[in-house]
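Enquirer: whatever this is, show me its structure:
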Amino acid sequence: MTLAFVLGITSTLFIEHLPPESFPMKGVLILFLFLIASVHFRNRNRSVYWLMLILFFGLGLLQASQQLHHPANPDNIYNRIKEKSEAILVGTLHAMPEYNEHGDTTRITVSLHSLQFQKQRFFTPATGRVLLRLSGKWPQNIFPGDMLAIRAELKRPQSYLSPGSFDYSRYLARKNIWITGVIRNPLFVQKLANKKGITEKIKYFPENLRQAIAEKIKRTVAPNLEGLYRAILLGDRSGVDNTLQEQFKAAGVMHILAISGIHMGILGALLFFLFHHALKRSETLLLKLRIKKTAALLSLPVLLLYSSITGLNAPVVRAVIMSSIVLAALCIDRKKSSPELLCSAALAILIYSPLQLFTASFQLSFAAVAAILFILPCLRRIISSSWEMEHPQSFMAVTGAWLVSSMLVSLVAFLATAPISLYYFNRVSLVGPVANLVIEPLICLWGLLFGFLSLPFLFILPPLGEFLLQTGSHGLAAAIQCVQFFAALPFSDVFLPTPPVPLILFYYFFLTMSVISRKLQMKMSIPALGVICTLLFYLVSSLFDIKLTERKFSISFLDVGQGSAAFITLPSGYRLLIDGGGSSYISPSVGRRVIAPYLWQKGISKIDAVIVTHPDADHYNGLPFIVEHFSPSIIWVNTYSGHDPFFARFLEKARAKGIMTKLAKNGAFLEQTRKIRCIANTTSWPGDRKGENNGLVIKVAGKNFSALFPGDIEKKTEYSLLDQHFPLHSDILLSPHHGSATSNSEQFLRKISPRIMVVSAGKTRKKYFPFPGLQLLCQKNNITMLTTAHYGTIEIIDGDDGYALFGHHVREGNPLLGIKRYLIRRETAATLR
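Expert: The predicted structure follows:
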């Protein structure tokens, strides 16, 4: 039934249009339910189970389709905010405030009651949640459940419309957050007097307790360990330093910083031990109660309270549901069954929130647990039999068995989650299986254990609670040292292209066959060989960059916000990146968030060359990551000195990696096919702003079209190019200086005479990039203007009979449905003549 429900949810990915109202489908499912009941009560045959599978498939489809729509309520804040607007909000602080690693920026979630826009005289009802960011400290007298009046600038969250990049708006929509905002000043937050009822006090008690614990941790633990303790105890990673998070990822132990089954298991074992030990002290209770079952039942409410404090993410909910089912089975003496246990937890989560199925957290969590439950016993039986034959039952045998079992658990979890990690993050830690053996005990059995013990004493007996926290912090300090050691090892982690979905399915198919091989009376070596072959095929094709797709001349103008990045592929397989920068406030860089994921999503692990038209940050600040992980052979630049020291450092690191850096000269060709040419290096030419925006003018030619990349040159340089009669005519033009009014002279556009002009610019400065008159200028000269702010990543693909232009947009305007590529227009050979 769980698998049928999962298939029903998955089928929503292939449905182009989902009706907002599903009454016909509800009626069909109700009639189907009556059919199942009649078959069951009349015939009582096994056909009812097949009917149940169809029913649960329909229920999964219905439940998921209902959650894949915008909020329908007209009072919802999503339907009230179309463009960026300033308003006064009245609402309730929904959860504990979160801080960044430096503690100078606060994020809060507010549940709305009403709002008032700038030009309105009265407040109007409003519903929904808003995620707000405040630059500064959060007022200490405001707690979850308090009523607030907040003045903020509101907008719909935006994502980069580029395949492979992190879809922020989709991530928030799955949390039922459709609007974000900025609070410019702490004075714009005011607490309103409101009397809380008993229901509200109970509702917000876990978050208030969470905030109180966070404050006590802040006052007790050293600043460098505070964020880590809040992460493992409260599920709040916002205070963990970005550098430390990267080290945890490289060491393969990032999962420890998320509240999961490990944490709940340790807490459950601790509670069971304490209750069991306390109950055994009473002779009366020993005679009247089953102590083990009673201790287990007493542990459950505490686990439920703790899970509500930690935010109820998917791994925590899964662990609580599984714990509850195990305890219930224990109390009624039911035989345990791992498949039913795991599927029950999955079904319970997905019935409440079916979109959890598409999250990395849900998939990683269940893949790891399923592997430990099903694959580990098979391997343990194979290894333990040979180990016991070679070693008698001694201290060495027991210690060795424990080490082997621990290593197997880590290895099995790694094998089960590696494809999912590569699909979502393009990264896998090679030292993870070993690092977990060292770091998990330090964090979970030392720091976390003392942290759990300290929680009640922080309020009952503060000195003892603080002593326990400080004792546990020594374990965290030791763990950080180990994390830094493993992360610093050569090849501790690798970045690889996104594995194709069919390859992932093949991998898990053979992995499943390995588990059930004995039941099918087949040798385990046969499906195991399939697993190895699947892995080898992926690794060889990735590491050696084997081209499995048809090679065509194509240009992709990536949506990088206010910046420029164009990826070019030639029929010969030559790959080139012209510029690679974006908004400077992005963290991490645009290279890591947008450009690299786009390349990985296409299965690319290496590029041949990089051209930097000029050293402005919005043209190169993403390139250090690209150069580090895609190993180009040459970098063309217009100058070795930039406007800031970062450009010189970038070139130094490139040379240290053995990459050639070369000044491009007028008329020079980049590669042997003579398709990529430097038309002019205008760096030393006089320009409108002392030549600061001068640089390389690059032309790339294909079979059916050519493209010109003039960088940020301005009008004075454009006129100089015209006077010297350079070969500028091209079918595609990347608008100079992002469509600025200081560039794009009419004479320049007429000389190039492009069919299409692409403007690489962000959504935040639409008044200036492109400037308002550019569209009229293009219409006057029969030029089609396309902006990355509107069309997302723009792909131009050459073909046998012309070329096609593709854009990317949010499917049906709904962030929950993700980003989809669509055809903008097609130019045939007949129209090109």
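
Enquirer: all contacts plus neighbour counts: C-alpha atoms, from now on.
Expert: Fine.

Enquirer: quick check: which element contains Ile108?
Expert: strand 105-117 (DSSP states H and E).

Enquirer: so after that strand, what's the next helix or strand?
Expert: Counting by DSSP H and E, what follows strand 105-117 is strand 124-125.

Enquirer: ok, residues contacting that next one?
Expert: Asp75, His113, Ser114, Leu115, Gln116 (CA atoms under 8 Å, 6 or more residues apart in numbering).

Enquirer: could you identify the buried members of these?
Expert: Asp75, His113, Ser114, Leu115, Gln116 (16 or more other CA atoms under 10 Å).

Enquirer: please provide the structure for the following sequence as well, for comparison with the first:
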Amino acid sequence: MGGGSIEREIKEKFKYAGVMHLLAVSGFHLSILSMFLSFIFPPILVVVILFLYLNLILFPVSAVRAFIMISVYLIGKSFYRDVDTINSLLFGAMIILFINPLSIISPSFLLTFLATFSIISVMSNVRSKLMQLLLVSPASIFGVFPVSISYFPIFSLIFFVSNIVISPIFNFFLPLTFVITLLSLIDKNLIFLIKPLADLFMKVVDFFSKTPISYIGIKKPHPLFIVSYLLLFLIVVLRKNWNIKIRFEKTIFVFLIVVMVLSFMYPYYAEKNTLKVVFFDVGEGDSIFIKLPSGITMLIDGGGTLNDRKVSPGERVLNSLKRMGVNRLDMMIFTHEDADHIEGLFHVIDKEFVKSIYGPCVPLGEIGKRLIAIGRKKGARFFPLKRGDILNLDKNTKLYVLNPIEGGKDYGRAYDNNNSLFLVLRHKDFSLVLSADVEREGLNEICDVFPEFITNVSVYKVSHHGSRFSFFKEFFNLMSPRISVISVGPNRFGHPSQLIIDSLMDVGSKVYRTDLDGAIELKVYKGKTIIKKYNFLYILDRLRNLSKYSINFNGFNF
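Expert: Prediction:
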């Protein structure tokens, strides 16, 4: 119910088309149900049936808000009383907060009440049905914009057009399918009429979801942005609907606009002249994002399917990129063709603009060739990398390729791993070693051939998720990394090996693990390295919990 059991691919299409709200059980859905029930039952019984329906769908906040407003309207109607929509909306908020005060920080609570309040406020003086149709989407976005970009990484640029087209179709499609479903109880053959209607509707959604530049990623704004925006919103509503005048209104208005603009831009300005490296938490896999002070962006690997999470690694990487405001990748690098490294890149390249793709200069299999082919269709060029290549990224940054040799090499075992890309990024005095899945045979050779590139390392991305097969004591002693990061998740291989962890700690390295610490972010600015840990999975789970009721109220799970 409300999108919880809908296939991920369908939810993705609705999200990128800017109509994800149509999958949530909310005011419109309950209004259709209540109108149908009102033809058969008295108002009080309709309220009871709606409450039982809410219990069935586990009381989502948006549906509870709609239920309270509809109930107030129906009860008022039975007593021949007019109902003020703003008062019923505030009454609903009070009841929800009484049941669960933590709902005040729930995105579901904020979005449903701000959107409804904004629509009511904007539409209060609009009489034209056409204008109501045109204004309902921008009115809702006007209210929820600051909350939306604070909680969610993607903002639709075509919501206005897509909602004008899709919403009326959905308004016709939903009650029609409801009627067909009921009629199918008499003649079961009628149920097959739903499929062609659903297919037609999904083609429209799919068209908008694939529209170029239909969405962008926005950095999470400073809290002052939300405060200043909502204050501006409140001033506009008070002025328009109740003609309430505020002293020094123009001065306050200009001040709030300035604060809003500056606080929105602050997260972008704060990373100026900073080298940023993020090791994403993608379970048992690798995915590293790098942004240089010059603005060049690169994604190295994208994780894969070896995880037990509801959100795929590729989707997690894309959402994280959008949350950081990344809407373009100058470089996409796959170190080798193992699924836990390359598979997530397909999800990213499908939604993100990629300028160039890089991979190992070895004979590639089907999956590597397919990624390159998709990239070329989207305008990305492919560049194979081999030992000895040097990429001059900007005046202070170089990327050195230490492995593989051109055409690959047979080390007697672990061919794919030992022929994966081994990269060293150097930015002024900072050095980052990215060893992909290279194992001890490859590490031994790199130590012999390029000792000068792996001495006194700043940060080491531990090879092969800390596998015992990547243990090479001389390699660790030579590097003596100040920081080591193990990208790992639940697995059956025993990663990471305690021997690896102990050996790194013996050379004075501080060890971080994505399975314990979440995503690891490094910022290098003026010779200083700042480390932050982000357990995105915990945050997402927490937000999901806050978007539902957690109090048992008279036997019902609120």
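
Enquirer: could I get the TM-score for this pair?
Expert: Between these two chains, after superposing, the TM-score reads 0.82 (TM-score structural alignment, normalised by the length of the second structure); 535 aligned residues with a CA RMSD of 3.8 Å.

Enquirer: ok, back up a step: tell me the one of the buried ones among the contacts of strand 124-125 of the first structure nearest Leu134 of the first structure?
Expert: Nearest to Leu134 of the first structure out of these is Leu115 (CA to CA; 18.5 Å).

Enquirer: chain neighbours aside, what residue packs nearest to the closest one?
Expert: Spatial nearest neighbour of Leu115 of the first structure, chain neighbours left out: Leu89 (4.5 Å); criterion: CA to CA, 6 or more residues apart in numbering.

Enquirer: what is the equivalent residue in the second structure for that neighbour?
Expert: By TM-score structural alignment, Leu89 of the first structure lines up with nothing in the second structure.

Enquirer: for the helix or strand encompassing Leu89 of the first structure, packing partners?
Expert: Assigned by DSSP H and E, Leu89 of the first structure belongs to strand 85-93. Packing partners of strand 85-93 of the first structure (3 or more CA pairs under 8 Å, 6 or more residues apart in numbering; DSSP states H and E): strand 105-117, strand 147-155.

Enquirer: go through it and flag the buried ones.
Expert: Within strand 85-93 of the first structure, the residues scored as buried using 16+ other CA under 10 Å are Glu86, Ala87, Ile88, Leu89, Val90, Gly91, Thr92, Leu93.

Enquirer: helices along the stretch 151-300 of the second structure, start to end?
Expert: With DSSP state H, counting those that start in this stretch, the ranges of helices along the stretch 151-300 of the second structure come out as 159-183, 194-209, 223-241, 249-269.

Enquirer: hang on, the earlier thing: elements contacting the strand holding Ile108 of the first structure?
Expert: Packing partners of strand 105-117 of the first structure (3+ CA pairs under 8 Å, 6+ apart): strand 85-93, strand 98-99, strand 124-125, strand 129-135.

Enquirer: where does that strand end up in the second structure?
Expert: Strand 105-117 of the first structure corresponds to no residues in the second structure, going by TM-score structural alignment.

Enquirer: what angle sits between that strand and strand 129-135?
Expert: Angle of strand 105-117 of the first structure versus strand 129-135, following axes from the mean of the first three to the mean of the last three CA atoms, to 10 degrees, is 120 degrees.

Enquirer: run the chain-centre distance for strand 105-117 of the first structure.
Expert: Taking CA atoms, centre = their mean, to the nearest Å, one finds the center of strand 105-117 of the first structure at 24 Å from the center of the full chain.

Enquirer: and the angle from that strand to strand 85-93?
Expert: Counting by the same axes, to 10 degrees, strand 105-117 of the first structure lies at 110 degrees to strand 85-93.

Enquirer: nothing else from me, thank you.
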